[in-house]
Every structure is written in C-alpha cells, then in structure tokens.
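Asks: I would like to see how this sequence folds:
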Amino acid sequence: MAEVLKFATPEAEPPKALHRAGGFVMTHTAADIQRSVDLIRSIDGPAMTMISGAPGVGKSAALREITRKLGDDAVYVTIAKGEGNPSNVATAILSQWREGDMRGHDLTTIRQAIGRLIGPRRVLMVDEAQFLFQRHKASCTKGAAFDWLRVASEESGFDLVFCGDLTLAQVMTNFAQLQSRMRRPVTIKEVDRADVEALAAANGLEEREIVTALAAVAEKHGGLRNVENVIRNAELFAGGGAVTGLHVKAAIIDLKLAAQDGRQ
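Replies: The predicted model follows:
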C-alpha cells in the first residue's frame, strides 16, 4: 500500500515527542572557529580573536561546545542588549563565581578582581559582543567595555574571544588597539551548505532531495536553527521510522518555512 502521510493542521493532535540524546555536530564553520580558539590558546601570553557572523550560522553553539570541552579553563558569558557597559559586564562575569555585586566599586578594582578569578592561561568567551558597543554614561564614550576587557586580559594573562553578529567586525574598526591584536578573526556571512550537509548526515539524512530542502530553509532567517527544527519535526512525523523526503516536506510546511508564491 502507498504510504499515507498526515500533514499537521491547527486542529490535529500534535505528535508525541521522541527521546533523542542529541549532541553537537562539528560543522565546517565550527571547525573554523575551533581553529582560531586553538591558535590563541597556543600563543605564549594573552591573545584574542573575534568571531563575527550572521544569525543562525552556528557560532554560539560552537563557542558553547568549545567552552564545555575546555571545562574549568574557559568562562562563557552572554551580553544582553542594554547591559554592555563595564560594570554590567563585570556583574555577568562575576556571577560565574557567585560573587557579590561590585557596581559600587571603581572599575579598576573590579577589573583586578575579575583578573584574579579568571587567572592566566584561561579563556573568556564573550558572546553577543556587539552589545558592548553602547554609550557609557560616566565617560560619554561608546564601547568602553571592549578596551576594559582588553586591559583585564593583558594584566591577568587570560585569552579573550569576542563573538557577535556581522556588525561586530565593523564595530572593531573603532578600536585600533583591539584590531591590531586580533589573531585569525572569523567572519561568517551566511550558512555554509557544507554545514547543512553535516547536520543532515549526523541525523542519517543524506538524500539529495532532503539536503536541498534543508539548505533552502537554512537560507531563511534562523539559518541552521531552521534546519534542526525541521529535522526534529520530521522525526515526529516519521513516528520512530526512517525519515523520508515526505516527512521533511511536511515538517517544513508545518513550521511555516515553505516558499510562498515563488518567494523564500
């Protein structure tokens, strides 16, 4: 009998989720980021690099995995919009050690405290670093936290990774001292098809039709997150069986990622 595939409708009962162990996939982009981090880690003395990329290319996932593998030798913080001045950045870093709020102290004292906690030969990963480029009320300067972190790094001997969206590379042009110190900066303008193929293969999906469909949704806003969401949804439609092109198509439609009127 021909396979009957039930497409999701707003009224339909959602399929039951399947247990999946999950895991990180070392894509071409992730390997490129890993190489830059490995380089600064191999240099004698503090060093820094920059990862600048479009949303959904996998840069944050790569940094989190690198941080996980480095264990106690790495500290990972994410900067929220509006919280990019030195005192807020310090609070985010200090929270890793459950330190108290030091915003009443002068920035030099705070910087030295952070340096002691991180220590030499470790690496500080600063994600969403484009949000460091905000005006500092006290000094009326913009992006003061960038140079503040650079000084902390050089004083205390820890490495530094700035990771952010594509505006980060342009922001860095405002800080000559940072730009000249960057080792092997990485810029990722769009999702690499090889990364889509790697994600698909890691989930047992290697048919050309499926990879092409996944590559198309990766071009939309969301990038590789779209690909992962489609794969997970397709697994639900497959109900524990092998995922086919029909399941992937159903997942794309269900997640409202299908092209409409010939447009992506």
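Asks: going by C-alpha atoms from here, please, whenever you check contacts or count neighbours.
Replies: Will do.
Asks: for the stretch 151-264 of the chain, which segments count as helices?
Replies: Remark: helices assigned in the stretch 151-264 of the chain by DSSP state H, counting those that start in this stretch are 167-172, 176-179, 193-202, 208-218, 224-238, 245-254.
Asks: now the fifth one against helix 193-202, angle please.
Replies: Translated: helix 224-238. Counting by axes from the mean of the first three to the mean of the last three CA atoms, to 10 degrees, helix 224-238 lies at 30 degrees to helix 193-202.
Asks: helices or strands next to helix 224-238 in the packing?
Replies: helix 193-202, helix 208-218, helix 245-254 (3 or more CA pairs under 8 Å, 6 or more residues apart in numbering; DSSP states H and E).
Asks: adding mean neighbour count, write those out as a markdown table.
Replies: Formatted as a markdown table, these follow (neighbours: other CA atoms under 10 Å):
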| stretch | mean neighbour count |
| --- | --- |
| helix 193-202 | 19 |
| helix 208-218 | 20 |
| helix 245-254 | 20 |
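Asks: just to revisit the earlier point, closest to Ile110 out of the helices of the stretch 151-264 of the chain?
Replies: helix 176-179 (20.7 Å; CA to CA).
Asks: who touches the closest one?
Replies: By CA atoms under 8 Å, 6 or more residues apart in numbering, the surrounding residues in contact with helix 176-179 are Phe146, Asp147, Arg150, Met172, Thr173.
Asks: may I see the buried residues of that helix?
Replies: For helix 176-179, a neighbour-count test (16 or more other CA atoms under 10 Å) marks Leu178, Gln179 as buried.
Asks: if we can go back for a sec, closest to Asn226 out of the helices and strands packed on helix 224-238?
Replies: Per CA to CA, nearest to Asn226 of the helices and strands packed on helix 224-238: helix 208-218, 6.0 Å.
Asks: let's see this one next to it:
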Amino acid sequence: MTLAAAMTTVPGSQSVGSLLVVLPALNEADSIGRVVAEVRSREPAADLLVVDDGSIDRTADVARAAGARVMALPFNLGVGGAMRAAYRFAYEEGYSCVVQVDADGQHDPADIGRLRTALTEADVVVGARFAGTGGYVVRGPRRWAMRLLASTLSRLVRTPLTDPTSGFRMVNERALALFAFDFPEEYLGDTVEALVLASRAKLRIAQVPVAMRERTAGTPSQNAFRSCAYLVRVVTAIFLAVARRAPIVRPGSVAEASA
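Replies: Below is the predicted model:
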C-alpha cells in the first residue's frame, strides 16, 4: 500500500505548513480525540497527522472526527514502523520539521514550542523526562536500565542525554531526509538506535527538559516481568545501535556519515 492510499483527509487539511505533528496511535480511541484537540489548540498553525498503527478500535474514526488527517496502516508495524511512514510522508510533502507526540496524553503539547526553539541549534531535539523538570518517576529494574542506557548513549553520541527512550522528539529537514529512508523499526530502535544513527550521520542532538503526564486513558504496557526483560532489551538495543551499518547518505540531504 502506498502512503497516498493509506491517507484519509478532512476539510481544511490539505495545506502543507512548516511543522507536522505526528501522533502514532494503537487502540487509543479513548484518548486520541482529546490529544488532537489539545495539539490543535496549542499549535493552530501546524498540520496534524495521526498514524493509526493497525488499531482494532475506533482510533481512526475518532481522530478524523477531531479534525486530524489520518494515515491508516493495514496492520500493526510498531512505533518505529509508524514513524518511518510518517517521516517519509513528511519528506515527500515538503515539511521543514516534524514532532512526535504520544497519543495517550503523556506529552504536553505546550512544550512543542520549546522543542522548536532548541531546534535552531540542533537537528534532533529530545523532550527529556529526567532533566530536572516535573515529577515523573520510574523505579526498579526499568529505572536502572534507563540510567545505564542514558550513560552509554551519552558517550556514544557525545551529547549529555538523560532520557534517550523518550518518544517526544522533534527533527528538522536534515534529520527528516535521513529518517524518511533509514529509520530503525524494531523495539527501542525508534529511540535508541535512531539517536546513534543521527550521530553517525553527523547530526546535532540536544535535549529539552519537559514534564511528562500520566496516561489519560488505556493501560500502561509495563509490568514486573516486562521491566526485567527491559534490561535485556536495552543491552541488545545498544549492541544493535553500535553494530548497525552506517546510514545511507543521499545527495543534498545530510553531511557525509562516518562509519
């Protein structure tokens, strides 16, 4: 299925602005309408795309009714696959920057402007939960793994990072030209590997402290077993990020990558 075939539109959604807000969503019918409304309120000049990642509920219908443009994927690809499709769409449509916002309401659209300000001196900006703002707390094995990952990734990309698994991030045209064609789709690839990929392509990475919120609906995916498994997955993700081939550099897109 082509991207065009996967798209549905709503009145007034045809113009292409400089900023595209992307909400990857899987079975988020209970929250997506409120999140779309909040994004539209905070960023009225931005275009908004909901990527329905094979939902079996009314996520796509609710998003359309709220005024969002919807890309309906025929089956679940995971966040990495959904974002790769969104980045390709944004690249082909000529957007200058893209910001990813969770469809469950944890990311505050009021922080989008702060990420965009930071984008003036970076190519990829991460909204970080553990950088001195807000009271978001993670405990136990998952927190240990996140600290190990943050320390390791900071050394790999030569930039201080406290929350490399945050999905709240914004990219400019240079990063978009890379991610539209070469974006990791596996678990943690869209966060961990993507940062290493950007670093190897000589893109500038920065983080902005943000306050994360509790989910407005749905059930968190983590439990005790998954938190322990997260430790193993983090180690695997780091290995894959380092071992992954150098990114493909296309003429006129990003600087020549280093192996």
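Asks: so after superposing, what's the score?
Replies: TM-score of the superposed chains, computed with TM-score structural alignment, normalised by the length of structure 2, equals 0.25; 109 aligned residues with a CA RMSD of 5.9 Å.
Asks: Throw the helices and strands packed on helix 224-238 of structure 1 into JSON lines and include distance to Thr78 of structure 1, thanks.
Replies: Formatted as JSON lines, those follow (distance: least, CA to CA, whole Å):
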{"stretch": "helix 193-202", "distance to Thr78 of structure 1": "24"}
{"stretch": "helix 208-218", "distance to Thr78 of structure 1": "24"}
{"stretch": "helix 245-254", "distance to Thr78 of structure 1": "30"}
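Asks: so which of those gets nearest Gln34 of structure 1?
Replies: Of all those, helix 193-202 comes closest under CA to CA, at 14.5 Å.
Asks: other SSEs contacting the closest one?
Replies: By 3+ CA pairs under 8 Å, 6+ apart, helix 193-202 of structure 1 packs against helix 28-42, helix 208-218, helix 224-238.
Asks: contact partners for Thr67 of structure 1?
Replies: Going by CA under 8 Å, 6+ apart, the list of residues near Thr67 of structure 1 reads Ala74, Val75, Tyr76, Met125.
Asks: okay, and which of those residues map to strands?
Replies: Secondary structure assignment by DSSP state E places Ala74, Val75, Tyr76, Met125 of these in strands.
Asks: just among those residues, which is most surrounded?
Replies: Counting neighbours by other CA atoms under 10 Å, Met125 leads these with 26 neighbours.
Asks: enumerate every residue touching that one.
Replies: Leu63, Thr67, Ala74, Val75, Tyr76, Val77, Leu160, Val161, Phe162, Cys163.
Asks: the same query, at a cut-off of 7 Å, please.
Replies: By CA atoms under 7 Å, 6 or more residues apart in numbering, the contact list for Met125 of structure 1 reads Val75, Tyr76, Val77, Leu160, Val161, Phe162.
Asks: could you do Arg169 of structure 2 as well?
Replies: If you count contacts by CA under 7 Å, 6+ apart, Arg169 of structure 2 has them with Val99, Gln100, Val125, Val126, Gly127.
Asks: how far away is the nearest residue to it once chain neighbours are set aside from Ala25 of structure 2?
Replies: Once flanking residues are discounted, Arg169 of structure 2 sits nearest to Val126: 4.4 Å by CA to CA, 6 or more residues apart in numbering. Going from Val126 of structure 2 to Ala25 of structure 2 by CA to CA, to the nearest Å gives 19 Å.
Asks: swap in Ala5 of structure 2?
Replies: 18 Å.
Asks: what about those two, which has more around it?
Replies: Neighbour tally, Ala5 of structure 2 and Ala25, criterion other CA under 10 Å: the higher count belongs to Ala25, 27 against 10.
Asks: and the more buried one, how far is that from Ala63 of structure 2?
Replies: From Ala25 of structure 2 over to Ala63 of structure 2 the distance is 10 Å, taken as CA to CA.
Asks: same check on Arg69 of structure 2?
Replies: From Arg69 of structure 2 to Ala63 of structure 2 the distance is 8 Å (CA to CA).
Asks: find the residues that touch each one of the two.
Replies: In contact with both Arg69 of structure 2 and Ala63: Val50, using CA under 7 Å, 6+ apart.
Asks: between those two, which one's more packed in?
Replies: Legend: neighbour count by other CA under 10 Å for Arg69 of structure 2 and Ala63, higher for Ala63 (27 against 24).
Asks: contacting residues for that one?
Replies: So Ala63 of structure 2 contacts Ile32, Gly33, Val50 (CA under 7 Å, 6+ apart).
Asks: any idea which of these has the most stuff around it?
Replies: Highest neighbour count within these, by other CA under 10 Å: Ile32, with 31 neighbours.
Asks: helix/strand/coil for Phe89 of structure 2?
Replies: helix (DSSP: H, G, I helix; E, B strand; the rest coil).
Asks: what sits closest to it if chain neighbours are left out?
Replies: Among residues not flanking Phe89 of structure 2 along the chain, Leu3 sits closest, at 6.8 Å (CA to CA, 6+ apart).
Asks: and that neighbour, how many neighbours?
Replies: Considering only other CA under 10 Å, Leu3 of structure 2 is surrounded by 14 other residues.
Asks: quick one: it and Asp53 of structure 2, what's the gap?
Replies: Taken as CA to CA, the span from Leu3 of structure 2 to Asp53 of structure 2 is 13 Å.
Asks: try Ala6 of structure 2
Replies: 11 Å.
Asks: turn the contacts of Met125 of structure 1 into JSON lines, including distance to Ala234 of structure 1.
Replies: Shown next, in JSON lines, are the contacts of Met125 of structure 1 (distance: CA to CA, whole Å):
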{"residue": "Val75", "distance to Ala234 of structure 1": "35"}
{"residue": "Tyr76", "distance to Ala234 of structure 1": "32"}
{"residue": "Val77", "distance to Ala234 of structure 1": "33"}
{"residue": "Leu160", "distance to Ala234 of structure 1": "39"}
{"residue": "Val161", "distance to Ala234 of structure 1": "36"}
{"residue": "Phe162", "distance to Ala234 of structure 1": "35"}
